[in-house]
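Asker: Below is the sequence, then the predicted model.
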Amino acid sequence: MKSLLVLLIGMIPGAVISQNKPTYKEPFRPQFHFTPYHNWMNDPNGLVYYKGEYHLFYQYNPMGNTWGHMSWGHAVSRDLVRWQPLALAIPEDDKNMIFSGSCVVDKNNSSGFGKKPGQIPLVAIYTAHIIPDKTKPDDYQQNQHIAYSLDDGRTWKKYDGNPVLDLKKKDFRDPKVFWYGPGKKWIMAIVLPQEHIVQFHGSTDLKTWSHLSDFGPAGDTNDIWECPDLLQVPITGQPGKSKWVLINSQQTTMQYFVGEFDGIRFQNENPADTILRPDYGPDFYAAVTYNNLPPGQDPVLLGWANNWKYGQSIPTSPWRSAMSVPRSLRLKKSGNTWILLQQPVKSLLSLRGNVTEWKSKIISGETVFPAKGQVIELDADLIPAKNAICGVRLAAGGGQSIIIGYNADSAKLYIDRSNSGNTYFNNQFAAWQYSSARVPLQDGKLRLHIFFDKSIVEVFANDGATVLTAQLFPSATHDGIEFFSEKGPTRIPIAKVWSLSSAWK
């Protein structure tokens, strides 16, 4: 029966968009982070720009609000902010669940899928998760499949010759494919999760692949590796210069390496004992970047704003899980270490409404900011006293809030959500209430750029050199904003708060 239902879902045009459109007024529903109309979502997949549209495919359960029946959901946007959900793209079938992967624009029709002159296929490369005996879900295999679209991503056909890459392994997944111009070939980055290895494979036609090299184990090997990405990132202040960045995920967090790639091997140039993370909060995972962006556009990173430890029980309905805001990427050198700089995409500026501003404030104790809201953008500079603990409380009310704080003595930026609202829906959530990262002041100053969207806070510190993302589930009436400073005063040269409009109107 399950297989029949999956088949029917794949055959019905508009299977996703035919669901009743939600009001977007449900408790905790984000207003400018992407969420599906209904049901469970996890990893972003197949991020690609084509003919003026940013495509977002994602791991999706068309049958329920927890993980299962993994298929590729689909939405498109012209600005990375306002999204149009589309029909289910690649459904589960009676043999395979459709796990994570990527999508490319096959401009030269190297795959041969284009049958008419000038026809350009979109090709999806994904992991097929195969369970021969459904009574033994842990007895599975994974190999790599492809599907193609000849109508700008609206409908997809699975390749008859699948799989295109099979190591006969249980865990072998998450292919990220891109075109490597100097070598005139496709490159696939893919993980061996248990071995903590990213493999690189090459192909000229997306159908036949050859192994090139391995990277790892390296960095954080405490948990399995997943969702790799390899891309060139421009160096800030050095026009035309770039470095290669290798990203992967480790069950509940992520890391990145910076170095060079010669078409065969990746060489890490950061110190071997340094672990760098694109996000130090509890709710940012499986992030990957867009393929085929217009010339001159900085890379765009998008992640899943949830956590496997408690994600299937967060108190949201009829959907579960959101994506982060899309982030533009640059690099800078700090000492002997390359640091990833992340900035929210500029198109988010189009949501700005009224602004409330402070100038030259001295905070000692607690001061209420003269604006409120649960859908806001905050930009502030803080100059703390030598030993001060300072910051801002959002979703403040009834003695509750989420704290974005800074300890000047230890140079730690932190998020504390232990008293932010509903924290009792899952014991694991209670164990992930505090996250921090070392953030040295720059010329004595901490720059905070914060996006708060109902149930998600993203904190960009010091021009995006450090980012923390966290979920919270506050009362709808708790919308206060409070600045605080303990153990000494904090000077705030400027602070601005914008109300943000909904991207779903």
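Answerer: Sure thing, it's come through. Numbers count the residues shown, from 1 in each chain.
Asker: going forward, measure contacts and count neighbours with C-alpha atoms only.
Answerer: OK.
Asker: Residue 476 contacts residue 27, correct?
Answerer: Yes - counting by Cα atoms under 8 Å, residue 27 is a contact partner of residue 476 at 7.3 Å.
Asker: Specify the strand with the largest residue count in the chain.
Answerer: strand 480-500 (DSSP state E).
Asker: can you tell me which residue is nearest the centre of this protein?
Answerer: Nearest residue to the geometric centre of the chain (Cα atoms, centre = their mean): residue 303, 0.5 Å.
Asker: dropping in the other structure now:
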Amino acid sequence: MADDRIRDPHLPEVHLRPPANWINDPNGLVHHDGWYHVFFQHNPQAPTHDRVHWGHYRSRDLLRWEPQPLALSPDFGLPDEDGCFSGNAVSHNGRITAFYSAHRVGRPWQPVAAADSGPDGSTFVKRPELLVADPPSGVTTFRDPYVWRDGDHWRMLVGAGYADGDGAALSYTSPDLTDWTYEGPLHRRADTTPNAPALRTGEAWECPQLAVYDDGRALLLTSAWYQRTGPSHVVAWPGHREGGDFRFPATATRFDHGPDFYAPALMRAPDGRWLLWGWSWEAREDSCAKEAGWAGVLTVPRELTLRPDGGPHQAPARELDGLRTSTWLKATRAQPGTTSVLGSVGPAADISVRLGFAQEAAWGLRIMCGAGRTDDDDHADDTGYLDLEIRDGALTVDRGGASADTRAHVGAYRMPLPELTPGEEGEVELRIILDHSIAEIFSGSGEALTLRFYPARSDTWTLVSRGIASDPVEVTLTAHALRTPEAAAGA
């Protein structure tokens, strides 16, 4: 299939994905022999989720990615004949070992399988025997292994759902990456009812990931899945090491506040940082993806740290600064009831905003497609716009006017800003990564919101400040165009 960058203006430029067809979960993130390796769920034949393989890229610097041969492919007659589903990988004894879910249609659980690479990590040979052939008693959903080294032995989590409705991350141990012993649930909780105030955590947990920090704190990530509706959102469980095990609270927090983020995967970088990629699915009808010839994208790599309260703090990986070019800065005072054009950026941009509030923490940013019209709020733009609005201690992002195609999803989504105190002076920092049809938004306090949208055009974004507070707001905006990794390589 031809490169769809030519005919689909919504295809991102700086986000990692193959030129065409289907992509979903990031898998097997590992640093091996001087290279960062990112694997991912991929159908190389069509933009649909069918007979999924493991695609593969590698990079020295997290910017310039080299395509590699397909790492894993379904084999007829084997337990994975209908798909090599999600898992992770480790670098050990001079090779990469990939752990994955062997999918077969009609089997509700997915056994744990493994494959080993050659020294350069580019080709893999499947092991003849399954590592874990069957789920424990009472478990009806079973998939997505996550393996890591813990002292003198190896540990593995597998996402699970029990027949009674509990979600869980099941724990296994091994001395050699071959023989695995079931230890019980690392963490298990029942889902709340739809109208309960607590965060829903899923009837089953997919893609469990565990980040362990040097001070003994830990963060468990699980992706909430439902039998009737499928994947939903990502849940973060702050915890800590206690002896040889981990403890997590009964309550959890939402990891990303947008509608289009799922199945994040972790990597420990050589410098000790925890890095993370997620899957951002399409927010439009399946027919759109079939027409375009592609579906899905990986987020930019994120650095995952912990706040003092143990909660997750996310920010774009510092390496992304290497894609910045054509920088401009605008400082202004947003007066009540006024709008002003701050400037324009290209289709891929990195935007930082610093806001200083007096008594009322309220301000709006309209990101318009093209030049737009700003003289009248009711007719602000004829080609689409994305609205960001800070009010009542949160950021709301509304994509209701952003997409030209009626088959695209709409809605408004709220991200808390805990750094704001009602009625007091305060500051907020936002960072926005825009790339054709995806926006990743981060606050200075480490919250994140990811969403997709499809404007009629995406060659230029015009940034408009909207004064919605009852008193002036100090605004400093710094915008960078983002060049493609290919362009950065030639710079």
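Answerer: Perfect, I can see it now. Remember, predicted model here, so these are calculated numbers, not experimental data.
Asker: Superposed, what's their TM-score?
Answerer: Here the TM-score for the pair of chains, by TM-score structural alignment, normalised by the length of the second structure, is 0.85; 446 aligned residues with a Cα RMSD of 2.4 Å.
Asker: The residue nearest to the centre of the first structure contacts residue 323, correct?
Answerer: Yes - at 5.7 Å, residue 303 of the first structure counts as touching residue 323 under the criterion of Cα under 8 Å.
Asker: shared neighbours of the two, which are they?
Answerer: residue 44 (Cα atoms under 8 Å, 6 or more residues apart in numbering).
Asker: Okay, strands next: where are they in the stretch 401-505 of the first structure?
Answerer: 412-416, 434-438, 446-453, 456-461, 466-471, 480-500 (DSSP state E, counting those that start in this stretch).
Asker: could the ones you listed go into TSV alongside distance to residue 246 of the first structure?
Answerer: Below are those laid out as TSV (distance: least, Cα to Cα, whole Å):
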stretch	distance to residue 246 of the first structure
strand 412-416	25
strand 434-438	21
strand 446-453	26
strand 456-461	21
strand 466-471	17
strand 480-500	33
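Asker: Let me know which of these is the nearest to residue 369 of the first structure.
Answerer: Residue 369 of the first structure lies closest, by Cα to Cα, to one member of the strands of the stretch 401-505 of the first structure: strand 480-500, at 5.5 Å.
Asker: For that closest one, buried residues please.
Answerer: 480-487, 489-492, 495-500 (16 or more other Cα atoms under 10 Å).
Asker: what's it packed up against?
Answerer: On a contact count with 3 or more Cα pairs under 8 Å, 6 or more residues apart in numbering; DSSP states H and E, strand 480-500 of the first structure meets strand 352-368, strand 375-384, strand 389-397.
Asker: For my notes, confirm residue 286 of the first structure occurs in a strand.
Answerer: Yes - under DSSP: H, G, I helix; E, B strand; the rest coil, residue 286 of the first structure falls within a strand.
Asker: so it sits right up against residue 58, yeah?
Answerer: No - contact criterion Cα under 8 Å: residue 286 of the first structure and residue 58 do not qualify, at 10.7 Å.
Asker: who touches both of those two?
Answerer: What both residue 286 of the first structure and residue 58 touch, as defined by Cα under 8 Å, 6+ apart, is the set 43-44.
Asker: on that earlier part again, nearest to residue 259 of the first structure, out of the strands of the stretch 401-505 of the first structure?
Answerer: strand 466-471 (19.4 Å).
Asker: Check the mean deviation of the closest one from the second structure.
Answerer: With mean Cα distance after the TM-score superposition for the first structure, strand 466-471 of the first structure departs from the second structure by a mean of 0.7 Å once superposed.
Asker: what comes into contact with that strand?
Answerer: 278-284, 305-306, 341-342, 415, 435-437, 439, 455-461.
Asker: In the second structure, what range does stretch 41-48 of the first structure match?
Answerer: With TM-score structural alignment applied, stretch 41-48 of the first structure matches the range 23-30 in the second structure.
Asker: neighbouring contacts of the matching stretch?
Answerer: Contacts of stretch 23-30 of the second structure (Cα under 8 Å, 6+ apart): 17, 36-43, 47, 54, 86-91, 98-99, 262-268, 277-281, 295-298.
Asker: cool, stretch 381-388 of the first structure as well?
Answerer: 390-391, 407-409, 444-448, 485-495.
Asker: and it, how far from the chain's centre?
Answerer: Averaged C-alpha coordinates place stretch 381-388 of the first structure at 31 Å from its chain's average position (Cα atoms, centre = their mean, to the nearest Å).
Asker: Over to stretch 190-205 of the first structure?
Answerer: 21 Å.
Asker: where do the helices sit along the second structure?
Answerer: For the second structure, the helices defined by DSSP state H occupy 286-292, 485-489.
Asker: possible to save these as a markdown table with mean neighbour count and distance to residue 104 of the second structure?
Answerer: Listed next are the helices of the second structure as a markdown table, based on neighbours: other Cα atoms under 10 Å; distance: least, Cα to Cα, whole Å:
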| stretch | mean neighbour count | distance to residue 104 of the second structure |
| --- | --- | --- |
| helix 286-292 | 15 | 23 |
| helix 485-489 | 14 | 37 |
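Asker: For residue 204 of the second structure, find the nearest of these.
Answerer: The nearest among the helices of the second structure, by Cα to Cα, is helix 286-292 at 24.7 Å.
Asker: which residues are contacting that closest one?
Answerer: Residues from elsewhere that reach helix 286-292 of the second structure, judged by Cα under 8 Å, 6+ apart: 4, 7-8, 46-48, 282, 295, 407.
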